[in-house]
Structure formats: structure tokens, C-alpha cells
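Colleague: Just a sequence and a predicted model for now, questions to come.
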Amino acid sequence: MPPMNLVPVNGTIQNISAFGNNCCQQQVTIRNSDGIQNFIIHPGTYVIEEIRLHPGMNVTAFYDANLPIPLIFPPQYQTVFIGRRNPAETIYAGNFDESLLSLDGTLQLNLGRSTNIVTSNGQPYNCSPGGQLLIVYYTTTTRSVPPQTTPRKVIVIC
């Protein structure tokens, strides 16, 4: 199976509603400078830290650009990950190699003593996170190519 091509969308939740007749799915409407986009939250969606989503919350939602997307307006995506966004922080999700370089070559991680590395259920992760799908929280990067960062938090999706 090829790695997911995760695309982030930052914005503010405008509305949350039921999606169709399925009580296990919700549609979250997000507004940002690009307009309105709808995200389907389904049982396979990972809601980071299991937060309760609500209108007015700043979030980052990730969808897999390799999956088919219906040609409707506003766009409607199947959500892979969604989590609260701190405006001073960036959230990146993607696959990393053993040297902690993202497979798309856009981010190099330098883990520090203060980097909190956990599994998706919040438990400490005591192995190297290289070669895994990671959700990374960071504030600044170098101007090198690829940009390097020492993240605040890394969530390993096992």
C-alpha cells in the first residue's frame, strides 16, 4: 500500500452536523481564507487527543489526496486526522524514514530532550519513531533544505 499523501487544511469550525443517515459519521464545516470545506468524520478518523470538536475551534484537518474526492462544492473530504490547532504552532502529518526525514522531503526532525513522543493513545513511545507515520507539532524551522525542526510533540501512529 503506498503511503498516504496527507494534505493539511487549517481553519475554524463553522458547523458540525450529522452526515446522512449514519449516526457514526459527522460533517465538520471548516472556514479559512480559501473559503468553506467540509470534512467527513467517520469511525476511522483519528481525532487527536480525543478532543470534543465544537464551532469556533481552530483546527487542522488532514485528508488523503490519493483517495477519490467527489466533484461538489464546497469540497468534501474524508478526514484522516483532525486536531486542535495552536496559532503559534504547525502540525505536520506524514511518513518519515529511519533518519526522520519526511518521505516527501519537506521536513527533517531533530528530536530533543524535551520532545514528547507518544503513541496515538497517549502512551510513551520508547523506540525510534523513524520509519513510521507521525503527527508532529513544531513552532520554528531552519531555512535549510529540507527545513529542520526540533518538535514539541510527536505522535506515532502505530
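Modeller: Great, that's in hand.

Colleague: alpha carbons only for contacts and neighbour counts from here, please
Modeller: Noted.

Colleague: for this structure, what's the longest strand?
Modeller: Secondary structure of the chain per DSSP state E: the longest strand is strand 6-19.

Colleague: what's in contact with that one?
Modeller: Outside strand 6-19, the residues within contact range by CA atoms under 8 Å, 6 or more residues apart in numbering are 25-32, 40, 54-65, 85, 92-94.

Colleague: I'd like to check the angle between the helix or strand containing Thr29 and strand 6-19, please.
Modeller: If you go by DSSP states H and E, Thr29 is part of strand 22-32. Strand 22-32 and strand 6-19 meet at an angle of 130 degrees, taking axes from the mean of the first three to the mean of the last three CA atoms, to 10 degrees as the criterion.

Colleague: how about strand 22-32: buried residues?
Modeller: Gln25, Gln26, Gln27, Val28, Thr29, Ile30, Arg31 (16 or more other CA atoms under 10 Å).

Colleague: could you say what helices and strands it packs with?
Modeller: Using 3 or more CA pairs under 8 Å, 6 or more residues apart in numbering; DSSP states H and E, the elements in contact with strand 22-32 are strand 6-19, strand 35-41.

Colleague: Please tell me how far the residue of the chain most remote from its centre sits from Gly122.
Modeller: Relative to the centre of the chain, the most outlying C-alpha is that of Asn21, 26.7 Å out, by CA atoms, centre = their mean. Plainly put, Asn21 is 32 Å away from Gly122 if you go by CA to CA, to the nearest Å.

Colleague: Use this one as the comparison:
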Amino acid sequence: MINFKAFNGTVTTIDDFSIGQNNEAGCYKLIAVENGNGTLVNFVVAPTTYFVDHIMVAVGDKITGFYDANALVPLIYPPQFRALVIAKDTPYQNVKVSFFNSQLESSDGALRLNISSHTKILLENGQAFTGSIANRNLIVTYGATTRSIPAQTTPNKVIVLC
């Protein structure tokens, strides 16, 4: 199971990243992110990395990168994680990437979803998802939450990671 973790900060550089000899130049990127407290992280962005709302990222943007904390990483500084999902920070929009159980509660117990008829439920390719979203890895975009534990929200959009 994927253990989603997030790192938030400002993009400081974007460079091409070579992973082999198979003429893949330009297909992979290395995005350096600094969190404002001096902590740096490099995200390896593959063609399969999902960008929330299909945004274009530029130097100076504030982003959140989500990665698998259980994945193997090289022992280098700054740490280098394979980005699974990247979201550009947007006012009034929060993004959560997690496994949601049968009660639609995130794996860290911090967020519970209340799905409404206005919630868009999509696949990564933008097509409608018609199955159950319970017990799946989800990208959730939402606004306000309750102050309860776990916080509850009615999401604007749910993207199912198949």
C-alpha cells in the first residue's frame, strides 16, 4: 500500500532529468522545492506524475508534492523523491492524497469525506468514475472543513487513482 506523504514549498529550479540511455531526454524533470525553513527536496517528475487541475508549474510557484514514503530513495542531500501527485497551492482549495477506507476516512485519520451530488468523481484521464470510491487511493480537492476530529468536508472533486 502506498504511504502518501507531502512536502510543501516554493519551486526554486526545474531541470531536465536523465534516467537512462533510451532517448528519454526531456521526459523527466527534477523540481527543487524549498519550504521556507531551509529544508530542500528534489522531486523527480515522470510522465505519469499527476498534476492536479493539469497545471503548469514554474519557478516561484508554491506547490505541494506527494510521494510514497515507503519507496526506496537514494541517500543523498537534498532528498530526492519520485513525485506521484503535484498540486499548485491555490487560495480556498485544499488537496489531500491518501487511501480512504470504507467510511471514506483518510489513512492518517485527519479527513472524512461527505460526498454530495455536486461532487465530481473522475478518473485521472478526466472521465467519469462510476464505481465505489471507498477503499481506494484518492486525490481530493476541497474547501472548508469542520473542526471535528476527523475534519469533515464535502469535496469539490475526487480523482480516483486506479
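Modeller: Cool, got the structure. Predicted, not measured: the structure shown is a model, and the values here were computed from it.

Colleague: TM between them?
Modeller: The TM-score (TM-score structural alignment, normalised by the length of structure 1) is 0.87; 156 aligned residues with a CA RMSD of 1.8 Å.

Colleague: Reformat the helices and strands packed on strand 22-32 of structure 1 into a markdown table and put distance to Cys158 of structure 1 and mean neighbour count next to each item.
Modeller: Shown next, in a markdown table, are those (distance: least, CA to CA, whole Å; neighbours: other CA atoms under 10 Å):
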| stretch | distance to Cys158 of structure 1 | mean neighbour count |
| --- | --- | --- |
| strand 6-19 | 16 | 18 |
| strand 35-41 | 20 | 19 |
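
Colleague: looking at these, which is closest to Ile155 of structure 1?
Modeller: strand 6-19 (15.1 Å; CA to CA).

Colleague: Could you report the distance from the residue nearest to Asn135 of structure 2 when sequence neighbours are not counted to Arg112 of structure 2?
Modeller: Once flanking residues are discounted, Asn135 of structure 2 sits nearest to Asn101: 4.3 Å by CA to CA, 6 or more residues apart in numbering. Separation of Asn101 of structure 2 from Arg112 of structure 2 (CA to CA) stands at 9 Å.

Colleague: Can you work out which residues contact both of the two?
Modeller: Going by CA under 8 Å, 6+ apart, no residue sits against Asn101 of structure 2 while also sitting against Arg112.

Colleague: Looking at the two, which is more packed in?
Modeller: When Asn101 of structure 2 and Arg112 are compared on other CA atoms under 10 Å, the one with more neighbours turns out to be Arg112, at 23 against 16.

Colleague: what does that one align to in structure 1?
Modeller: In structure 1, Arg112 of structure 2 lines up with Gln108, judged by TM-score structural alignment.

Colleague: what sits against its match?
Modeller: Leu100, Leu101, Ser102, Pro146, Pro147, Gln148, Thr149.

Colleague: Need the counterpart of Ile91 of structure 1 in structure 2.
Modeller: Alignment note (TM-score structural alignment): Ile91 of structure 1 maps to Val95 of structure 2.

Colleague: whoops, I mixed them up, Leu133 of structure 1
Modeller: In structure 2, Leu133 of structure 1 lands on Asn137 (TM-score structural alignment).

Colleague: since we're on its match, how many residues are nearby?
Modeller: 22.

Colleague: The residue nearest to it when sequence neighbours are not counted and Val140 of structure 2: what is the separation?
Modeller: Distances taken as CA to CA, 6+ apart place Phe99 nearest to Asn137 of structure 2, at 4.1 Å, with adjacent residues excluded. As judged by CA to CA, Phe99 of structure 2 and Val140 of structure 2 stand 11 Å apart.

Colleague: what do you get for Phe66 of structure 2?
Modeller: 12 Å.

Colleague: can you check Met1 of structure 2 too?
Modeller: From Met1 of structure 2 to Val140 of structure 2 the distance is 18 Å (CA to CA).

Colleague: Same check on Thr119 of structure 2?
Modeller: If you measure Thr119 of structure 2 against Val140 of structure 2 using CA to CA, the figure is 10 Å.
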